[in-house]
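Trainee: Generate coordinates for the sequence data below:
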Amino acid sequence: MNIMIAEDEMLERKAMRRFLEEQFPSHSVTAEAVNGRMAVELAAKHEPDIILMDIKMPGIDGMEAVERIQTFLPSVHFIMVTAYDSFDYARKSMKLGVKEYILKPGKKEETVEAVRRVMEDIKEERKQWKQEEHNLKRAKQLLLSYIIHDTPGTDGLLNELYPEMESGFFLVIEKEHHQTFVLTAEELNRWTSDDVIVNQEEGQQVIVCMISSSRLSLNEPARLEKRIQRERGGSFLIGTGKLSGKGGNLSRSYVEALVHLQKKKENEGSFENDTHNTLDKIREAVKEADIQKAMPYVLQLMEASEKNRKTEELYYSIKQILRDRRIDGPEEEPHRMKSDDDWFELIRSSCIKVRQYYRSLDKMQRTKAWIDENPAASLTLEDAAAHAGISASYFSQLFKTTMGENLTDYVTRKRLEKAVELLKKQTYSLKEISYMVGYRDPNYFSRVFKKHYSLSPKQYQNSILKK
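Mentor: This next block holds a predicted model:
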């Protein structure tokens, strides 16, 4: 760390420098000031981490020097040095955020300990800064993922990280012939004053999100594209999205950048561009619940000459995909969907519904496994639905669709299968088996068993013995 001494008495200043250099050999005393004005000038020049500041100096006193230095060097730590044991000075120092205060003539040990405490404070601050910086980087990467996948909650996270955002846009960069292309945020920061978030996807595609607190010009995406081409050279393609204003849709800019990139690839013969293929790609993406995959093709469809006819075909295809999964279809009829945003929202919401359907299936499988492992548990439709985390009516519909039978019939079958296993072991009484498979009334258990196997439990057990 760098230390500066501001002290008008030469002997005091030199003595202080000598024992600081002895006690802290790995740190540097980078400057000495003989008055307040020089202290301000040297602080601006050397940017020290710690300043030992005498309060009473000719011209600008120590207090005023501290105030001036804090305007351009807010992170510096001060240790105030004075010959006066004055409460008024101490109170002023505290108001300025000064934590250490040394009386002259100070003992060497007291000064060393004060400097050591300040150094520890600085180390702790820097540790916290690094952690905060790490957390901020993670939060920015999460935001980028939210924007790319058009995740609910994107606007809230964007406003939290960039409350003063006025505009932003996306670039997507890809190396030709599947070669690796690397571009860092630090490199881009040399070419722009705006904030940059970069995501490197598997070494081939680079996604760049630019966010600015000012209103950028509409040609800013093209300007940055040209700057990257000029600075980096080489054979790579850049797709640019349109500028998004405050409250605009950054996800749309990302999709536009992807489409722009794909059009460039198309011109080189590597991207197939026919409307039928586009529809297939959208349908496939919706079935996979992949918003990111779907959106570039939706934008491409919006720009197609056959848009009106093909969007209606797309509408009924999506409706059928949802119907096949027992999901409610779109409320709006196709002739009422006038804008491109209406179609974007249809695909986005459909992908979300399909994704929720798949998650429900996962929960359904977990609930089924729980029933299989606990056949004796008292289970109602509401209990099973709560275990799956969905409504009872939706659970009932989904269970019958996926299992081919309703919940009551399934539970009964699993209980009776368990009862057969226990009967074969010939270890337990019929009453014990009844309780073990969830029936508190042995007579009712016998009736249910006979209905399914045409034999009572006792008759079934006897038939096993005869074999």
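Trainee: all contacts plus neighbour counts: C-alpha atoms, from now on.
Mentor: Fine.
Trainee: what are the ranges of the strands in the stretch 101-250 of the chain?
Mentor: Ranges of strands within the stretch 101-250 of the chain are 167-175, 195-201, 205-212, 236-240, 244-245, based on DSSP state E, counting those that start in this stretch.
Trainee: Mind listing what's buried along the longest one?
Mentor: This points to strand 167-175. Judged by neighbour count (16 or more other CA atoms under 10 Å), strand 167-175 contains these buried residues: 167-175.
Trainee: which helices and strands does that strand pack with?
Mentor: Identification of packing neighbours for strand 167-175 by 3 or more CA pairs under 8 Å, 6 or more residues apart in numbering; DSSP states H and E yields strand 205-212, helix 220-232, strand 236-240, strand 244-245, helix 250-267.
Trainee: do you know how far the residue nearest the centre of the chain is from residue 149?
Mentor: In the chain, the residue lying closest to the centroid (CA atoms, centre = their mean) is residue 142, at 2.1 Å. Using CA to CA, to the nearest Å, one gets 11 Å for the distance from residue 142 to residue 149.
Trainee: Residue 20 now?
Mentor: Taking CA to CA, one finds residue 20 at 56 Å from residue 149.
Trainee: Also this sequence, please, to line up against the first:
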Amino acid sequence: MLKMMIVDDEEIERRALRMMIERYVPEVSVVGEAENGRLAVELAMELQPDLMTMDIKMPGCDGIEAVSLLHERLPAVKFIMVSAFDEFEYARRVMKYGVREYLVKPCKKEHIVNAVRSVVSDIDSEQRERNRIGELRRQAEQADAVLEAEHVAALLADRMPVGEPGHWRRLAGITDAREGAAIVVSVAGNGAGWTEADRRRAYEWIRSRIKRQIRSLVGPMTGLHVPVLAFPDETVPDGAGGGLSMRSRLVRSVRAFLLLGERELPDRKLAVGIGRAGAADRELVQSYYEALAASQVPHASGYGFFEDMPVLPDDVYPYPRESEEQLLRAVRRGDAEEAAAAFERYMDELLSMTRYDLERVKYDLQKLFAEPVRLLREHGLEARWPNALPALRDEHELRRHAASQLRMLTERLREWYADEHRGSIERAKAYLAERFDRELSLEETAEFVGLNPHYFSKLFHESCGVTFIDYLTGLRIEKAKELLADPKQILKDISLRVGYRDPNYFSRVFKKTVGVSPSEFRCALSVPSG
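Mentor: Coordinates of the predicted model:
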């Protein structure tokens, strides 16, 4: 029902008008009366009417002045002006304030009723038009949200159509070179008892609130996780004239989002994982998997960065590292059958160690797949992440899907190795990476790949840019550097672990390659920077 106010300095006029409206225009409710313009403005600000009848000639603040003030403060209100003077100048002065009707006293009943009904019709038409435009805007926003979510899903699944990179970033006002980071918002619980409507409401709330806090592209809800590509504003000041770091900007936005969640979703516990920053699509995909891992680790603050996640020892975080290494060795060689068998052993141990905690298993599988995906991409091959893992809820489905994805990646490597020259060198490099801690010769490696030693030496140098012995030495020295960072490792043991039986010879080779002795290198590591 529409609300109406009557403004006239004569009480009898107000009563008569009220009676006519209540009897002949029942869709309008008279909510207030005022005897002058000043009171009319005050009361209208309180009652927020849809239309008002306004006498022009009143003591103090007259009708024209009152209408001008109200038009500025309540521009949606419609006015019917009433005057004892049929003068064009009065009509002209008030029409610019949105006055719809001008009545001259004394007014016939039918003129008043028709004038009010005409204004009511105008208000109804405007409301229908606003509703129509609002519905079109809502539909457009929904379509944009669906397309945006599909874009994010395609990017994270590495199935972006040709010509699409950067398209949605530009539509969202984000430049191609702008640095961002992936965020994963997870809803605590297993979703048991959730209806599709529950899931949709949770997703729509997360999407709208996260966009309120940060410029972003929001992907679809998978399981109980929502992926977000966040691009914090670069001009946020830190209070000291400088700009906040990417990390600080993300923390500020995520904290505000989680506070909203506590107030508006008290029955849903939200957690946020944040990956490392990057600008390229590939870096954002990697950031997503880091954010997914970080979102699955409990944090007192409700959010956590992947870069802050501790590397826990096996006695605190049981993990089948030996089985994982056997599996990855088979994958690196492109041996699909051996990799499949190794994966079954790995999964058996992983499920047992995690006590069949599927969320933990998914998290560990995401980390496992990072190595074969990285390897294929380094060789210039297409490699898709197993994007469906987070949504799987059954141990057998999880095992079957992960095994299928791993076989696909391994067979891609095997096909790549099938090229005679390239494959021989890559298989030789994989062989060296597995056995650099032993005594190795060029002849033994050439025999492994089935090539004449002389031809293999020439081919290796041409392909790698270094000689066979220099490449092997590089592998050993890099591993030695890694071991020297651990003060518990003694030099003699390090020498043996990187393939040198004579510690003195190892020290000479290390110093020739690095420029300092192993002891000096270790001392330099222990000196605090800055």
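Trainee: Quick TM-score on the pair, please.
Mentor: TM-score of the superposed chains, computed with TM-score structural alignment, normalised by the length of the first structure, equals 0.49; 290 aligned residues with a CA RMSD of 5.0 Å.
Trainee: any chance of the helices and strands packed on strand 167-175 of the first structure in CSV, with mean neighbour count and distance to residue 308 of the first structure too?
Mentor: Below are these laid out as CSV (neighbours: other CA atoms under 10 Å; distance: least, CA to CA, whole Å):
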stretch, mean neighbour count, distance to residue 308 of the first structure
strand 205-212, 22, 32
helix 220-232, 15, 30
strand 236-240, 22, 26
strand 244-245, 20, 26
helix 250-267, 22, 20
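Trainee: Including distance to residue 160 of the first structure, could those go into TSV?
Mentor: Below are these laid out as TSV (distance: least, CA to CA, whole Å):
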stretch	distance to residue 160 of the first structure
strand 205-212	13
helix 220-232	24
strand 236-240	25
strand 244-245	17
helix 250-267	15
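Trainee: for the one helix or strand residue 51 of the first structure maps to, which positions count as buried?
Mentor: Taking DSSP states H and E as the criterion, residue 51 of the first structure maps to strand 50-54. With burial defined by 16+ other CA under 10 Å, the residues of strand 50-54 of the first structure counted as buried are 50-54.
Trainee: how far does whichever helix in the first structure runs longest sit from the chain's center?
Mentor: Determined from DSSP state H, the single longest helix within the first structure is helix 108-149. Relative to its chain's centre, helix 108-149 of the first structure lies at 20 Å (CA atoms, centre = their mean, to the nearest Å).
Trainee: between that helix and strand 167-175, how big is the angle?
Mentor: Orientation check (axes from the mean of the first three to the mean of the last three CA atoms, to 10 degrees): helix 108-149 of the first structure against strand 167-175 gives 80 degrees.
Trainee: Does helix 108-149 of the first structure pack against any helices or strands, and if so which?
Mentor: Applying 3+ CA pairs under 8 Å, 6+ apart, one finds that helix 108-149 of the first structure makes contact with helix 10-23, strand 77-82, strand 100-103, helix 154-161, strand 195-201, helix 250-267, helix 291-302.
Trainee: want to throw the ones you listed into JSON lines with distance to residue 312 of the first structure?
Mentor: Shown next, in JSON lines, are those (distance: least, CA to CA, whole Å):
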{"stretch": "helix 10-23", "distance to residue 312 of the first structure": "80"}
{"stretch": "strand 77-82", "distance to residue 312 of the first structure": "68"}
{"stretch": "strand 100-103", "distance to residue 312 of the first structure": "74"}
{"stretch": "helix 154-161", "distance to residue 312 of the first structure": "30"}
{"stretch": "strand 195-201", "distance to residue 312 of the first structure": "35"}
{"stretch": "helix 250-267", "distance to residue 312 of the first structure": "22"}
{"stretch": "helix 291-302", "distance to residue 312 of the first structure": "11"}
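Trainee: Any idea how far apart the tips of stretch 53-62 of the first structure sit?
Mentor: 6 Å.
Trainee: just to revisit the earlier point, could you tell me the angle between the strand holding residue 51 of the first structure and strand 77-82?
Mentor: On the basis of the same axes, to 10 degrees, strand 50-54 of the first structure is oriented at 20 degrees to strand 77-82.
Trainee: Many thanks, I have nothing further to ask.
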